[in-house]
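> Here's my sequence, what's the structure:
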Amino acid sequence: MDSSGGFQKHTCGHALLLLLLLLAGGAEAFRICAFNAQRLTLAKVAREYVMDTLVRILARCDITVLQEVVDSTGSAIPLLLRELNRFDGSGPYSSLSSPLLGRGAYKEKYAYIYRSHRTQVLNFYLYPDEDDLFAREPFVGQFSLPSKVLPSLVLVPLHTTPKAVEPELKALYEVFLDVSQRWQSEDVILLGDFNADCASLTKKRLDELVLRTQAGFHWAVADGVDTTVRASTHCTYDRIVLHGERLQSLLRNAGAFDFPQSFGLTEEEALNISDHYPVEVELSRAVHRIQPLSLATLLLSLLLLLLSPQLGLAA
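Reported below is the predicted structural model:
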């Protein structure tokens, strides 16, 4: 009896299982992020270390909603997208941006950055803020998902002004009702820098919001999660709120991404990127359809199984 036979069969079984998993695709997570990039301009993204860090942050997410894009040239997002598509092969990425929004001279855009091989924009619109309730009205997007459980969802981004957090968050419920009726969708994510903590909004006033009292809303980024870079602050300004049973059934993880710690940055270095952490949710069981391998990859896998006894892949 070959003393290595058990090892060969065991390894062969693992290799066959791996090949089957590769052929089937697996239950891959889908990550949705929101990031206040703090006055994102063309001059800011043109700084190499800022660009490098932003690209590494964005490459973690299937969809990112960027806020505080204040670039009036219209060149910052295309430049960022170009570098992102050159980064690590996780793309290709595309973008969708709102007009510049604001009541006075200071204006911001919302920008969606998304992996176009995993999701596509199905619909979008700028909320018609006829009563001027928002400093920067939501730029609503409907995106496809690689899922049989949930083939699409709606994202409603909002960056509130600190002076009017409570009325804007009250009005955000009206945006939810509007988009639910417009697209007949209950699966909605409200996300962004809500300024919903600390001096901007007390816990008592927060808990009185209809988005907190109305059944069906889940605040995935929980109270007490620090979404700020500065060590001197501990505030949950940035939020992600989920609505819809199917959507909530897919929720796996949620929280803030501490990019300074992950990338080994000092506080000073991190503040050159933003004074906010990105916040994110991961949806589990998102991918259900077969993900076919390329012919070359399939042939290589089969050759490894059949012709590599030294690795224990053939009995």
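
> From here on, just use CA atoms for contacts and neighbour counts.
Noted.

> which strands and helices sit next to the longest strand belonging to the chain?
Ranked by residue count under DSSP state E, the longest strand found in the chain is strand 30-40. If contacts are counted by 3 or more C-alpha pairs under 8 Å, 6 or more residues apart in numbering; DSSP states H and E, strand 30-40 sits against strand 63-69, strand 188-193, strand 279-283.

> and for comparison, fold this next one:
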Amino acid sequence: MAGLRSDQFLMWILVLLTVQRHACQAKMFEDNVKILSFNLRMFGDAKMRNQAVVMILTEIIRRYDITIIQEIRDKDGSAFNELMTAINSDGEDYDSVLSSRLGRTSSKEEYGVIYRTRTVQVDGIYQYPDPDYVYFERPPFAVKVLLKTADNLADLAIIDVHTKPTDAVEEIDKLTDVYQKTMAHWDGLQNVLIAGDFNAGCSYVTPTEMKKISLRKDSHFRWLIGDDVDTTTSNSDCAYDRFVAAGDQLQAAIVPGSARVFRFDEVFDLTVKEMKAVSDHYPIELRIRGRVDRTELAKFDRDLSTSFQDSTDHARADVMGMFSTDGDLENLGFDISIDINSNNKKFIMALKEDMTKLEVETAVDSIDSSNPIFRESVRELIKLDLASPFMSGLPNGQGFLAPYDSKYSFTVWCEYDSPYKCSFKLTRRNNNTDLLT
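From the prediction side, this is the model:
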């Protein structure tokens, strides 16, 4: 009996240590919420009979937390149910919602949203009211989702749309009304992602027509897939599939650069025939930033810096003159010092901190134009780096979660011995104290 108690005691110690170990390894950044939009091209029984296609579709959908689907032609629902069974066959836990079968003709389609239940919860559906099909061939279908692991974005409405190609201009223009009614249905929810096959390119929507579309002209809407992107697997080159984001929180939460085409043929090494058997469209994807432990993030100092070295060999007199007590840099308030690196190489340095962007630009412009170290190309590069989105700090972008001070440090350093090359560095510090407010 004593031995049993000893074993039980050791077991509970092991459990406690395991829990503590996992607690210590809690992630500062949750995984991003991954979203896909995909026109499955006449999805139904025939496509489900092709096991190679089913395997590829299953693997694609499992990569994402939310998959927004167009062109489900499955009359009795059996094919879509089989797809869901295949997706969950390896212990995954996905669920789905479907619209009713929609369309002016006997060839009807359903919209669908497949979601990973561990990270996403569906909180309601909304069918845009167009029962007589006055405005849309397939009236858009909306789903409200709760994002369990997103950062500063608790809920989101997704509007799924597949326009009629020959009516694409009119239907896309009408999407502003769809947005307004969807927002009103959910008590003013402004964070809305419009996704799907817009047919928004080539002959269906010309560049001239695009400029007149209200969804494009209204600054509240951000188009995330460019007009020059090819979303088709055929020989055409058309930006049919799109994401359009509305709402400040949603737009801020989208990871910069994450909205793009997912070329599944390259990932799965498919032939052209195998690729086209899946769909005549490439899916499009984006990511929403995962939850951030800001208490943990505030423990780290992270600076934005950009620097470059000029490979020009300067004369010693020019270098020493610029760093002298009556030289340009000291007259501008820079601190001059000598530094030796780990390889015992000596540098002469000039540093000025707490400069505004304008002060950096003014300092660069005020240096004598005949100065061989601050030649025109160097001035241009400094200003280019200063004005770059990177140095500005993309608001709420991945990697720029910390707020950054509006002040800059500017450093110039040159080799103390031949060949006297010089380098330049701009640094912007983050303000960790704001992370906890």
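
> next structured bit after the longest strand of structure 1?
Remark: after strand 30-40 of structure 1, the chain's next helix or strand is helix 42-45, criterion DSSP states H and E.

> Run through who's touching that following helix.
Applying C-alpha atoms under 8 Å, 6 or more residues apart in numbering, the set of residues contacting helix 42-45 of structure 1 from outside is 50-51, 71, 73, 75-76, 79-80.

> how about the following helix or strand past it: buried residues?
Helices and strands here follow DSSP H and E; after helix 42-45 of structure 1, the next one along the chain is helix 48-58. Going by neighbour count (16 or more other C-alpha atoms under 10 Å), the buried part of helix 48-58 of structure 1 is 50-55, 57-58.

> show me where structure 1 has helices.
Ranges of helices within structure 1 are 5-24, 42-45, 48-58, 76-85, 165-183, 203-207, 210-213, 245-249, 259-263, 267-271, 295-307, based on DSSP state H.

> For the ones you listed, could you give me a markdown table that also reports distance to Leu190 of structure 1?
Formatted as a markdown table, the helices of structure 1 follow (distance: least, C-alpha to C-alpha, whole Å):
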| stretch | distance to Leu190 of structure 1 |
| --- | --- |
| helix 5-24 | 32 |
| helix 42-45 | 27 |
| helix 48-58 | 19 |
| helix 76-85 | 22 |
| helix 165-183 | 8 |
| helix 203-207 | 15 |
| helix 210-213 | 10 |
| helix 245-249 | 12 |
| helix 259-263 | 22 |
| helix 267-271 | 26 |
| helix 295-307 | 40 |
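
> wait, which of the ones you listed is closest to Gln142 of structure 1?
helix 165-183 (8.8 Å; C-alpha to C-alpha).

> Show residues contacting that closest one.
The contact list for helix 165-183 of structure 1 (C-alpha under 8 Å, 6+ apart) reads 127, 133-134, 138, 156, 160, 185-186, 188, 194-196, 200-201, 205-206, 209-211.

> rerun at 6 Å
Helix 165-183 of structure 1 has contacts (C-alpha atoms under 6 Å, 6 or more residues apart in numbering) with 134, 186.

> ditto for stretch 147-156 of structure 2
Everything outside stretch 147-156 of structure 2 that qualifies as a contact, by C-alpha under 6 Å, 6+ apart, is 119-120, 144-146, 191-192, 289-291.

> how close does the residue nearest to His288 of structure 1 when sequence neighbours are not counted get to Ser94 of structure 1?
Leaving aside its chain neighbours, His288 of structure 1 sits nearest to Ser147 (5.7 Å; criterion: C-alpha to C-alpha, 6 or more residues apart in numbering). As judged by C-alpha to C-alpha, to the nearest Å, Ser147 of structure 1 and Ser94 of structure 1 stand 20 Å apart.
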